[in-house]
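In: Make a model of this:
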Amino acid sequence: MTNFLDKVNQLNGEIKHPVVNKQVVEVNQIINQLDQQQILTSAPAKLGLLPDEVEEILEQVGQEQAAKIKVLNQLLNSMRQYLSIRYGIWSLPNLTTARLIKEQLHVNSALEIMAGNAYWSRALDTAQIGTIATDSLEWAKTSATGSQPAVNVVDLDAVQAIKRFVQVDLIICSWAPNFTKTDLLAVAAWKKYNPKSRLLFIGEKNGATNSPAFWQTIKLHHSAQLRRINQSFRSYDFINEQIFEIEHEI
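Out: Model (predicted):
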């Protein structure tokens, strides 16, 4: 997907339709900000064309453009995959959400575990939540993006990090892998070492993130505050990405 953006822009120039162009402009803006390691101000608009949108566009630009629109739509729906390959980002933070986390949850300090390239840490820092980014960094040894963190990342696995940084108000984890039980180990460490803090996981319930055992056993805390936060964090693709808070037991 190395020529992702070139191909998207080329097809947009050939199709010449305002609905398509609006989405391509959004893609360019996202990539331009990430190239500068900047955090988006707000969540991006939905990317990808629905079947009825495709039909409507084809009525206006001609059926001969069908193949190009199909390819472009596939690229738009692959945006998250491109961001993971190019920037090591699976979840796209925004400042509106980060500021709402501070305001609604009343937190001033945070620990990001399994941080990857730590764009959520950059967002929380920008929202004036003092944040420590941590990761075991095993993935970075084989990834071309492993040397491009948005902030300094401390080399600690999730349990070690929670045990060491017990003073934080918030622990946050974005896109925990769905093939290990590291997420459950992190919850257990939170309960043991810093249960007074809030614990947030960002991902897709029973889907792309976290272990099946996590979703089967963890109790989620539902609140008006979290609903307000999630209203600012709409997903830009077919993955139903949300922010989840783990229920306190104290």
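In: When you work out contacts or count neighbours from here on, use the C-alpha atoms and nothing else.
Out: OK.
In: which ones are touching residue 119?
Out: The neighbourhood of residue 119, defined by Cα atoms under 8 Å, 6 or more residues apart in numbering, consists of 39, 89, 92-93, 149-151.
In: Quickly find the element holding residue 132.
Out: Taking DSSP states H and E as the criterion, residue 132 maps to strand 130-135.
In: Mind putting the contacts of residue 119 into TSV with neighbour count?
Out: Putting the contacts of residue 119 into TSV (neighbours: other Cα atoms under 10 Å) gives the following:
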residue	neighbour count
39	20
89	24
92	21
93	24
149	20
150	21
151	17
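In: Among those residues, find me the one that's closest to residue 16.
Out: Relative to residue 16, the closest of those is residue 92; by Cα to Cα it sits at 27.9 Å.
In: Please tell me how far the closest residue in space to residue 114 that isn't next to it in sequence sits from residue 158.
Out: Leaving aside its sequence neighbours, residue 114 sits nearest to residue 135 (Cα to Cα, 6 or more residues apart in numbering; 4.6 Å). Distance of residue 135 to residue 158, computed by Cα to Cα, to the nearest Å: 7 Å.
In: Could you also give me the structure for this next sequence, so I can compare it with the first?
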Amino acid sequence: MLNREKLLTLKEQYINDSQSLIKIDTVIEILAALDQQQLPDHRFSNLLEDVTTLSRHPERLLLDDALAELRETLIVNYGLWFLPNADWVKDLARFAGPRPIIELMAGNAALSAALKAQGHAVKAIDSLDWSGQDNERPEPWTTVIKQDALTAVKESLQEAKDPNSQPIFVMAWAPDTSDDDWHILQYLRSQPQPFHLIVIGEKNGATNSKHFWQEADLELNDMLNQHYRAFDMIQDAVYLVH
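Out: Model prediction:
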């Protein structure tokens, strides 16, 4: 896994390669921010090289292999399965406007913590049952309500008094090992009021159930994707789900 010492050693090895140094410094900044329970400030594009670039610069293969460890480092060391940045959090808050946000399956609730720091009304929900995962020790960045996601959705809709108070549900990197995401979408669709569900994940890939992707009506919203970037080979994006 990645750490500061390993990254500084890589800097010495790639001291004459400006493009590689930019990537290494980016990861150093990311890990330094996470150590302080802060999100990185700005968007960053895929840190890994494509096959064509590696064929022209085989000397970068060692660095590429090292940076491919970032995802595992985030999960094991920080309990984070996806990595939003501060610019994207601002986009999400602007999109939500006065409506509260409920982060379902929040994990360590880094997103909720960042939204709270901006003064946005947010509630983090998670079962906190991480047994069998690469990181089994939740260390939330902010208060997390221990509850299953579907129950939280039902209670939140019952509490909403008018359309302006109806929450926006955010579900990032839902596991691909259960149909919980599909049950949530089914329930939302069964209700008389319109709903707002934002999903961050890789369509038909590393996140969410197959049933969910088959049935979800997806919209790639421009505002919600202008500062969100995949940082490795997993091509996750931000979807409005109808």
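In: picking up where we left off before, any idea how far the residue nearest to residue 114 of the first structure is from residue 197 of the first structure?
Out: Residue 135 of the first structure sits 19 Å away from residue 197 of the first structure, going by Cα to Cα.
In: who has more neighbours, residue 135 and residue 158 of the first structure?
Out: Between residue 135 of the first structure and residue 158, residue 158 has the larger neighbour count (other Cα atoms under 10 Å), namely 25 against 22.
In: So what does that one match up with in the second structure?
Out: Aligned by TM-score structural alignment, residue 158 of the first structure pairs with residue 149 of the second structure.
In: residues contacting its match?
Out: Applying Cα under 8 Å, 6+ apart to residue 149 of the second structure gives the contacts 104-105, 125-127, 180, 184.
In: what's the answer for residue 131 of the first structure, then?
Out: Per Cα under 8 Å, 6+ apart, neighbours of residue 131 of the first structure: 109-112, 121-122, 124-125.
In: mapped onto the second structure, which of those are still contacts?
Out: With both residues aligned by TM-score structural alignment, their matches' Cα atoms under 8 Å, the contacts of the contacts of residue 131 of the first structure that the second structure also has are 109-112, 121, 124-125.
In: Quick check: strands, which of these are part of them?
Out: Those of these mapping onto strands are 109-112, per DSSP state E.
In: any chance of those residues in a markdown table, plus distance to residue 53 of the first structure and neighbour count?
Out: Listed next are those as a markdown table, based on distance: Cα to Cα, whole Å; neighbours: other Cα atoms under 10 Å:
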| residue | distance to residue 53 of the first structure | neighbour count |
| --- | --- | --- |
| 109 | 44 | 19 |
| 110 | 42 | 26 |
| 111 | 42 | 27 |
| 112 | 39 | 28 |
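In: which residues touch the most centrally placed residue in the second structure?
Out: For the second structure, the residue sitting closest to the mean C-alpha position, by Cα atoms, centre = their mean, is residue 82 at 3.2 Å. Contacts for residue 82 of the second structure (Cα under 8 Å, 6+ apart) come out as 74, 172-173.
In: corresponding residue for it in the first structure?
Out: Aligning on TM-score structural alignment places residue 82 of the second structure opposite residue 91 in the first structure.
In: So its match: helix, strand or coil?
Out: coil (DSSP: H, G, I helix; E, B strand; the rest coil).
In: mind listing the strands for the first structure?
Out: Remark: strands assigned in the first structure by DSSP E are 109-113, 130-135, 153-155, 170-174, 198-203, 220-221, 242-246.
In: Tell me which other helices or strands the third one touches.
Out: Under the contact definition 3 or more Cα pairs under 8 Å, 6 or more residues apart in numbering; DSSP states H and E, strand 153-155 of the first structure sits against strand 130-135.
In: In the longest helix along the first structure, which residues are buried?
Out: The longest helix of the first structure (DSSP state H) is helix 18-35. Across helix 18-35 of the first structure, burial judged by 16 or more other Cα atoms under 10 Å covers 20-21, 23-24, 27, 30-31, 34.
In: Take those and lay them out in TSV including distance to residue 230 of the first structure.
Out: Listed next are the buried residues of helix 18-35 of the first structure as TSV, based on distance: Cα to Cα, whole Å:
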residue	distance to residue 230 of the first structure
20	27
21	27
23	22
24	25
27	22
30	20
31	23
34	22
